[in-house]
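Q: one predicted model, sequence on top.
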Amino acid sequence: MERNDGGSGRRAFEPLDAAGRERLAAHAARLVPGLEDVAGVALTWVDTSGITRTKTVPVARLEHAAAWGVGMSPVFDAFLLDDSIVSGQYAGGPVGDLRLHPDLDRLVRMAALPGWAWAPANRYTQEGHVHPLDTRAALAREVERLADLGWSVRAAFEIEWALSDDEGDGFTPACNGPAYGMTRLTELSQYLRDLLNALAETGVSVDQLHPEYAPGQYELSVAAEDPVGAADTAVLVRETIRAVSFDHGMVASFSPKVLADSVGNGGHVHLSLWREDPAEGPVNAMSGGHEMFGLTGEGEAFTAGILARLPALLAVGAPAVASYLRLVPSHWAGVYGCWGLENREAAIRLVTGALGDRARAANIEVKCFDEAANPYLALAALLAAGRAGLAAKAVLPEPMAADPASLSDAERADLGIERLPDSLADAVAAFEADEALAEALGPEIVDTVAAVRRGEIELFADATPEEITESTRWRH
């Protein structure tokens, strides 16, 4: 799904004036005749806890909503995953109002929900200014900052989910075949067929779909696109999966940990850094260079900036207490702060792609993130970390060519490899101390993220792993 300038955010988050509102209303008016079979449009945003929230408008009100927005309380930024509310310096409490404006460039019919359309919402104040806690806008700002330096990023999320056909709140795997086995495709072939068809009708470009390791678990990969588009697609794919699953009498869980004694759902992020060459066109900085494994100097610096900040980045990429039940050594979760060529135990895996296709396909995969993350905030923080690496001309340490857990503590120490935070509290402390992320995201987001994370830590302070998984299984 290629996006034009308005959809990518380079002018989508300017203050709204009278002329801007007129343009938005006119755009909506052009779309309405093509939505005759649609009853309502779901406008979504993702809160600090990583939960997709929504308000809807009838199609007849789309023109008004585009120009003037839909009212909502700013309190949602302070929601915990159980819908309780904390209070930070910039969020929480009953006072105030915001306006949700649909991004009309991204509006699509939801094939999995006949009669419904969907659009991601941009959040503005009543005065027409971007809400400082709008994470979609924060991501668009990071895209612009990189563009000002001559760079762009292609991104994609891997979506993992586990299917249950339990009629209650428990989890009973909806299929019984072995990990990665063809049996799982055969068992749920009609469901998977309907899912692929629904995504295709919605305009999502699926690269691959396969059974995963855990009971009832699948994974879907989509084509890379601009970062704002990638985050939008992550939301749309998950809601499509959820809808098709319900339609087939099943429930999909995207929780980092579905069962306490099993592997969890990851939300791996793929990133590649690009520049425009006057003679060659788009050039991938992750390939064709003279550094390790073909990285260019800029590709290495971008990657090194992310690697150095992974402890802090976990506060947005592995943001739930349940996330740290998933981050277990030797489970392909990337719990050690290292990188390596095609190493699925390293926190950052360099993916070169097949020989002959590397100029297009080479990218890095951040493996320690999961789907409790707000995808807009996660990508904004990753881009900020990469940009800091570019500014510092950061250099990567030696790559890791084995499972770091197979080394002794002394061997890892000699290589400078440290365990990433094993608790949400430690990740939050690193996040608050990181100056580059603070400068990029702003005090409102940093304070609110910390407040919400501490609220969840307190919520589960005395909970067992089983209680944590039961409480979070169906929230994301």
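A: Noted; the coordinates are in hand.
Q: from now on I want contacts and neighbour counts done on CA atoms only, so please keep to that.
A: OK.
Q: roughly how far apart are Ala147 and Val153?
A: The gap separating Ala147 from Val153 is 9 Å, by C-alpha to C-alpha, to the nearest Å.
Q: which of those two has more neighbours?
A: Remark: of Ala147 and Val153, Val153 carries more neighbours, 20 against 15, as counted by other C-alpha atoms under 10 Å.
Q: tally of neighbours for the nearest residue to the more buried one once chain neighbours are set aside?
A: What sits nearest to Val153 in space, not counting adjacent residues and going by C-alpha to C-alpha, 6 or more residues apart in numbering, is Leu273, at 4.7 Å. By the measure other C-alpha under 10 Å, the count of residues near Leu273 is 25.
Q: so what's Leu273 up against?
A: Trp151, Ser152, Val153, Arg154, Asn284, Ala285, Met286, Gly299, Phe302, Asn363 (C-alpha atoms under 8 Å, 6 or more residues apart in numbering).
Q: just confirm it is within a helix.
A: No - counting by DSSP: H, G, I helix; E, B strand; the rest coil, Leu273 falls outside a helix, being strand.
Q: let's bring in a second model and compare:
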Amino acid sequence: MTTLADPVPGGRPGDVERAGALAAELSGRGVRGVVLAYVDTAGVCRVKTVPTGKLPAAAEWGVGMSPVFDTFLAHDSIVTTDVLGSPDGDLRLYPDLDALVALAAQPGWAWAPVDRITQEGERHPGCSRTFLRRLVADAERRLGITFRASVEVEWSLGLDSARDGAFVPAVEGPAYGATRQVGLSDYLAELLEAFAQQGVEVDQLHPEYAPGQFEISVGALDPVGAADRSVLVRQTVRAVSARHGLRASFSPAVTGQGVGNGGHLHLSAWRDGGNLHSGGRGPYGMTADAEAFTAGVLARLPALCAVTAPSPASYLRLRPSQWAGVFTAWGRETREAALRVVTGSEGHRDRAANLEVKPVDLAANPYLALGCVIAAGLDGIASSARLPAETTGDPVRLGAAEAAARGVRRLPESLAEAVEEFRKDELLRGTLGPVLADAVIAVRRGEIEAARGLDDDRVAAAYRWVH
């Protein structure tokens, strides 16, 4: 469970004492340093580290870091907004002690996500973790709705010995094939052991479709916890990969052609202990609120792409007939639809039913992605939205008239198109607030300029090892 309260200068009641006890425990286990991690607007995990003995000081007064990183591009160029991107100012990083964990694959290190506040003790309007925590807390307070979420993590595993940053698959074999599992048996077993030691519940770990590609599915948590877990999973995959002479890429596309890496979101809304996606009278057992939530997300998918598919490389992945979900369509267990309604097996639906959002990749900041998707769904509930007709099969096969009648249209085919949709969406921009919304637009436009003139192969190469 994640900490629900904002940090304050001097520490929340009991935090400093607790941090001292945790530091002593970690030191006794040989942990020498703590990684303080957050994700910037470009989807890059940025860190500072402190010696383990300084954890109480971090809990009391935070650790300094410039706000300029909110407008860093993926390759560390800096863009500006009216309030971000200058060399001025400082923020304080406060670790969430509830989420602190010793890193099994990095002996001597622990890890914790952070919230960022100003030196005056005010919330930083660019902190995506604080944004998500406050959004879900408000939904619970106003509507009595809580959420369970998880982020699928796909990665392409290459040989670290490959020259000039090339991608050479670490293992041969067919999609989902036993050959891949056997070939990297020790690697995969070490991953499972590391996750078990870190308290990460693994549901599935398997070879995926593309060359050298794998996927892990983990247990659902509250949205902030799910975003934290997504960041921790990637930290762990990178570390275990390095120990085996391998290199993991979570980029949406490691090559100019073929199937890329997704980061599908799974979400379910709950009230009074009941799953709103099961036991209702709507499509496939959805309650009216679950249907309205799904319809709200569907209606805003084009604008959401600026947050969920935020890299020029994202649009190498978002291609028809590759199970990426590139049309505004929904369907039960329809893997070509952007929204896949997952009912679960008979007898398990009250716990398993959820909504999968497919046009999402791991260049996305998971806190922003989950927050904006939830905001879109909550707007659907507020307007009592209803779903259009379900789409089965591949939406690309629909004729123009039928697609128009169903409201099925192609999602943005470029980051520029997605940014324009986002710019016009007052709800999403208003939910993020002007500082975060302007940062999203500025960073995306910066990435567009950085990739201008590059062909698909060069775009893939440029972002291959960033995420």
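A: Cool, the structure landed. Given the structure is predicted, the values throughout are model-derived calculations rather than measurements.
Q: what lines up with the residue nearest to Val153 of the first structure in the second structure?
A: Leu273 of the first structure maps onto Ala269 in the second structure when the alignment is built from TM-score structural alignment.
Q: again with Ala111 of the first structure
A: Aligned by TM-score structural alignment, Ala111 of the first structure pairs with Ala104 of the second structure.
Q: pretty sure its match contacts Glu190?
A: No - in this structure Ala104 of the second structure lies outside contact range of Glu190 using C-alpha atoms under 8 Å: 9.6 Å.
Q: list the residues that contact the residue most central in space within the first structure.
A: Closest to where the C-alpha atoms of the first structure average out (C-alpha atoms, centre = their mean) is Pro375, at 2.3 Å. Residues counted as contacts of Pro375 of the first structure (C-alpha under 8 Å, 6+ apart) are Gly50, Ala231, Ala234, Val235.
Q: show residues contacting the lengthiest helix in the second structure.
A: Longest helix in the second structure by number of residues, with DSSP state H as the criterion: helix 223-243. Outside helix 223-243 of the second structure, the residues that touch it by C-alpha under 8 Å, 6+ apart are 1-2, 45, 99, 103-106, 113, 129, 132-133, 136, 147-153, 157, 160, 187, 190-191, 194-195, 200, 220, 247-248, 366-367, 370.
Q: show where that helix falls in the first structure, residue numbers please.
A: Alignment of helix 223-243 of the second structure against the first structure: residues 227-247, by TM-score structural alignment.
Q: farthest residue from the center of the first structure?
A: For the first structure, the residue at maximal distance from the C-alpha centroid (C-alpha atoms, centre = their mean) is Ala410, at 34.9 Å.
Q: counterpart of it over in the second structure?
A: Here Ala410 of the first structure is matched to Ala401 in the second structure, going by TM-score structural alignment.
Q: after superposition, how close is the helix or strand where that match lies to the first structure?
A: Per DSSP states H and E: Ala401 of the second structure is located in helix 400-406. With mean C-alpha distance after the TM-score superposition for the first structure, helix 400-406 of the second structure departs from the first structure by a mean of 2.0 Å once superposed.
Q: can you give me the strands in the stretch 101-250 of the second structure?
A: Per DSSP state E, counting those that start in this stretch, the stretch 101-250 of the second structure carries strands over the ranges 101-102, 109-118, 146-151, 153-159, 202-207, 213-218, 246-249.
Q: likewise the stretch 301-450 of the first structure?
A: For the stretch 301-450 of the first structure, the strands defined by DSSP E, counting those that start in this stretch occupy 336-341, 346-351, 363-366.
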